[in-house]
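Enquirer: Below is the structure, and that's it, no one-letter string:
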C-alpha cells in the first residue's frame, strides 16, 4: 500500500501514516526500513499487519531523492549559519529549543549553554552579595535560576547524547553520582559523522 508519513515522534519511536485508502496506520520505528530518517510528508510504501499497523515501510523510490536532497540542503545551510555562532547565539538556540528532545546538538551548543549558566549564576550571585542580600535570599534566587534552566538544559543534554548515538534516556544518570562520569565522557565526545534515527550529524 502507498501513503504519506504525517507524523513521527523520535522520543517514543512511533509514527502515523495516512494511507491512500483514507485510513491512518500507526507504526513503530523498528518497521522503518529505509536508509533515510522519517520526516513528515514522505511518500511511502508499506504493508499492513493483523493489528492494522503499518509494517515494512520504505520511502517510495520516485520520492526518495527529492526529500533527501531538500533535507540535506536545509541541514547544510543550518550548519553554515552555526559556524559563526558565539556564546549568546548558542544560548538563544538552546532557550528557543527548551522543550525539543529530538534532533542532535554539537559540543559547542551544549557546552556554551552550560558556560552561560555558570557565568550568569556568578554574575547574579556577585551582584546580590554586593547589595547585601542574605545567604538565604541568594540561595532562593539561585534555586529559581536553576529551575528556569532545568528544562532547556535537559533538552540540550538529550540532543547532545543523540549526537554521539546515545539514547536521551541516559540523561537520567545525572541523578546518580557515579552516572556523572559516563555522561561527562559522552558530552565531550566528537560528533558521530553518521546519520542516525535522530537526524543528520550536528556538524
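Expert: Thanks, I have it. As the structure is a computational prediction, the values presented were derived from the model and not from experiment. Numbers count the residues shown, from 1 in each chain.
Enquirer: Please make it C-alpha for all contacts and neighbour counts, starting now.
Expert: OK.
Enquirer: Which parts of this protein are helices?
Expert: Secondary structure of the chain (DSSP state H): helices at 61-82, 87-96, 107-130, 135-163, 180-187.
Enquirer: Pull out the buried residues from the second one.
Expert: Of the residues in helix 87-96, those scored as buried under the neighbour-count criterion (16 or more other Cα atoms under 10 Å) are 90-91, 94-95.
Enquirer: Nearest to residue 78, out of those residues: which one, please.
Expert: Distance ranking of the buried residues of helix 87-96 against residue 78, using Cα to Cα, places residue 90 first at 12.8 Å.
Enquirer: Grab the nearest non-local neighbour of the closest one.
Expert: Spatial nearest neighbour of residue 90, chain neighbours left out: residue 109 (5.3 Å); criterion: Cα to Cα, 6 or more residues apart in numbering.
Enquirer: Quick check: the one you found touching residue 88?
Expert: No. Contact criterion Cα atoms under 8 Å: residue 109 and residue 88 do not qualify, at 10.2 Å.
Enquirer: Pull the contacting residues for the nearest residue in space to residue 192 that is not next to it in sequence.
Expert: Take residue 192 and drop its neighbours on the chain: the residue closest to it by Cα to Cα, 6+ apart is residue 164, 5.2 Å away. Contact analysis of residue 164 by Cα atoms under 8 Å, 6 or more residues apart in numbering lists 186, 189-192.
Enquirer: Could you measure from the closest residue to residue 110 other than its chain neighbours over to residue 67?
Expert: Using Cα to Cα, 6+ apart and skipping the chain neighbours, the partner closest in space to residue 110 is residue 156 (5.9 Å). Distance of residue 156 to residue 67, given as Cα to Cα, to the nearest Å: 27 Å.
Enquirer: now swap in residue 182 and tell me
Expert: 36 Å.
Enquirer: And residue 117, by the same measure?
Expert: 38 Å.
Enquirer: just residue 28 next, same as before
Expert: From residue 28 over to residue 67 (counting by Cα to Cα), the distance is 21 Å.
Enquirer: do the same with residue 193
Expert: From residue 193 across to residue 67, the span is 20 Å (Cα to Cα).
Enquirer: before we move on, back to that, neighbours around the residue nearest to residue 110, how many?
Expert: Number of residues near residue 156 (other Cα atoms under 10 Å) recorded here: 30.
Enquirer: For it, give me its contacts.
Expert: The contact partners of residue 156, by Cα under 8 Å, 6+ apart, come to 94, 98, 100-101, 105, 109-110.
Enquirer: of those, closest to residue 47?
Expert: Nearest to residue 47 among these is residue 101, at 29.6 Å by Cα to Cα.
Enquirer: what about versus this one:
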C-alpha cells in the first residue's frame, strides 16, 4: 500500500500514516525499514498484516526522485561530455548527484530537529497526569529517553495508586488483591520508563535488572542513576529529552 506520514514522534517512536484510501494507520518505529528517520510528509510504501497492523514501511521511490534528478547544469554538462568523450560522463554526473543527495539529507535532518524541538516545547507544559499518560502509552516501547520529571512524576503516581488500592482493599475486605492487580498492570510501564531514564544518562536499560538482585542494586539504580541530570545533547539512545 502507498500512503503519507501525517505525524511521527521521535520521543515515543510512533506515528500515523494516511493511506491512498484515506484510511489512517498508526505505526511504531520497529516497522520502519529505512536508515533515514521517518518524518511528517514522507510518501511511503507499507504492508498491513492480518491484524491490520502496519509492517515493513519503506520510503516511496517517487518521494526520492526529485532529490536525485540532475539539475539543468548537470544535464548540459553530461551532454557536452558525451559529445567530447564518453569516459567523462561519470566524472561530471557523480559529484552533482552526491551534492544533491547531501542537500536532501541536510533538509530531512533539519526538519527532524525542528519536529523534536516542537515536541520538547509541548512537553514543557505537561502536567503530572500528562507525563503519566505518556508513560502508560509507551508501556511496550523500550527505546528513547526520559527526563527526570517524567520518571519521578510517574513514580509518584504509582505510589499514590498503590496506597489507594491498599486502603480500598482494607475498607472492602478484599485484602491485597487490588494492590496486586494494580502492581501487575503498571509493572511494564514502570520498567519502560526506568529504561528510558537510564538511556537519558547514556546507560543501558538492562541496568533496571539490578533492582532484582540486591538492595544495593535498588539503591544504585534509584538513588544514583535516576536522580542524575540527563545528557544535554544527543547520545547513543537518541536526542536530548529536554
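Expert: Great, that's in hand. Predicted model only: the values in this text are computed from it and were never measured.
Enquirer: who's in contact with the aligned partner of residue 118 of structure 1 in structure 2?
Expert: By TM-score structural alignment, residue 118 of structure 1 lines up with residue 159 in structure 2. With contacts defined as Cα under 8 Å, 6+ apart, residue 159 of structure 2 has no neighbours.
Enquirer: For residue 165 of structure 2, see how far away residue 159 of structure 2 is.
Expert: On the measure of Cα to Cα, residue 159 of structure 2 and residue 165 of structure 2 end up 10 Å apart.
Enquirer: What's the match for the residue nearest to residue 110 of structure 1 in structure 2?
Expert: Using TM-score structural alignment, residue 156 of structure 1 pairs with residue 193 in structure 2.
Enquirer: neighbour count winner among residue 182 and residue 67 of structure 1?
Expert: Between residue 182 of structure 1 and residue 67, residue 67 has the larger neighbour count (other Cα under 10 Å), namely 17 against 12.
Enquirer: what lines up against that one once you look at structure 2?
Expert: So, by TM-score structural alignment, residue 67 of structure 1 is matched to residue 108.
Enquirer: I'd like the distance between that match and residue 240 of structure 2.
Expert: 18 Å.
Enquirer: Tell me how many other residues crowd residue 206 of structure 2.
Expert: Neighbours of residue 206 of structure 2 using other Cα under 10 Å come to 12.
Enquirer: Show the contacting residues for the closest residue to it other than its chain neighbours.
Expert: Closest residue to residue 206 of structure 2 apart from its sequence neighbours, by Cα to Cα, 6+ apart: residue 195 at 7.1 Å. Contacts for residue 195 of structure 2 were tallied using Cα under 8 Å, 6+ apart; they are 142-143, 145, 204-208.
Enquirer: ok, residue 195 of structure 2 to residue 62 of structure 2 distance?
Expert: Look at residue 195 of structure 2 and residue 62 of structure 2: by Cα to Cα, they are 38 Å apart.
Enquirer: With residue 114 of structure 1 as the reference, measure out to the residue lying closest to residue 41 of structure 1 once chain neighbours are set aside.
Expert: The shortest distance from residue 41 of structure 1 to any non-neighbouring residue, by Cα to Cα, 6+ apart, is to residue 5 (5.4 Å). Taking Cα to Cα as the measure, residue 5 of structure 1 falls 36 Å from residue 114 of structure 1.
Enquirer: Counting neighbours around each, name which of the two comes out higher.
Expert: Between residue 5 of structure 1 and residue 114, residue 5 has the larger neighbour count (other Cα under 10 Å), namely 21 against 17.
Enquirer: Go through stretch 98-105 of structure 1 and flag the buried ones.
Expert: 98, 100-105.
Enquirer: How far off centre is the longest strand along structure 1?
Expert: When structure 1 is scanned for its longest strand (criterion: DSSP state E), the result is strand 2-9. A distance of 20 Å separates the centroid of the chain from that of strand 2-9 of structure 1, by Cα atoms, centre = their mean, to the nearest Å.
Enquirer: which residues touch that strand?
Expert: Strand 2-9 of structure 1 has contacts (Cα under 8 Å, 6+ apart) with 14-20, 38-46.
Enquirer: Pull out the buried residues from the residues you listed.
Expert: With burial judged by 16+ other Cα under 10 Å, the buried subset of the contacts of strand 2-9 of structure 1 is 14-19, 38-39, 42-46.
Enquirer: now those residues in JSON lines, with distance to residue 59 of structure 1?
Expert: JSON lines is the format used below for these (distance: Cα to Cα, whole Å):
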{"residue": "14", "distance to residue 59 of structure 1": "16"}
{"residue": "15", "distance to residue 59 of structure 1": "14"}
{"residue": "16", "distance to residue 59 of structure 1": "14"}
{"residue": "17", "distance to residue 59 of structure 1": "12"}
{"residue": "18", "distance to residue 59 of structure 1": "14"}
{"residue": "19", "distance to residue 59 of structure 1": "13"}
{"residue": "38", "distance to residue 59 of structure 1": "9"}
{"residue": "39", "distance to residue 59 of structure 1": "10"}
{"residue": "42", "distance to residue 59 of structure 1": "7"}
{"residue": "43", "distance to residue 59 of structure 1": "6"}
{"residue": "44", "distance to residue 59 of structure 1": "4"}
{"residue": "45", "distance to residue 59 of structure 1": "6"}
{"residue": "46", "distance to residue 59 of structure 1": "9"}
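Enquirer: Closest one to residue 54 of structure 1 out of those residues, please.
Expert: Distances from residue 54 of structure 1 to those, taken by Cα to Cα, are shortest for residue 46, at 6.1 Å.
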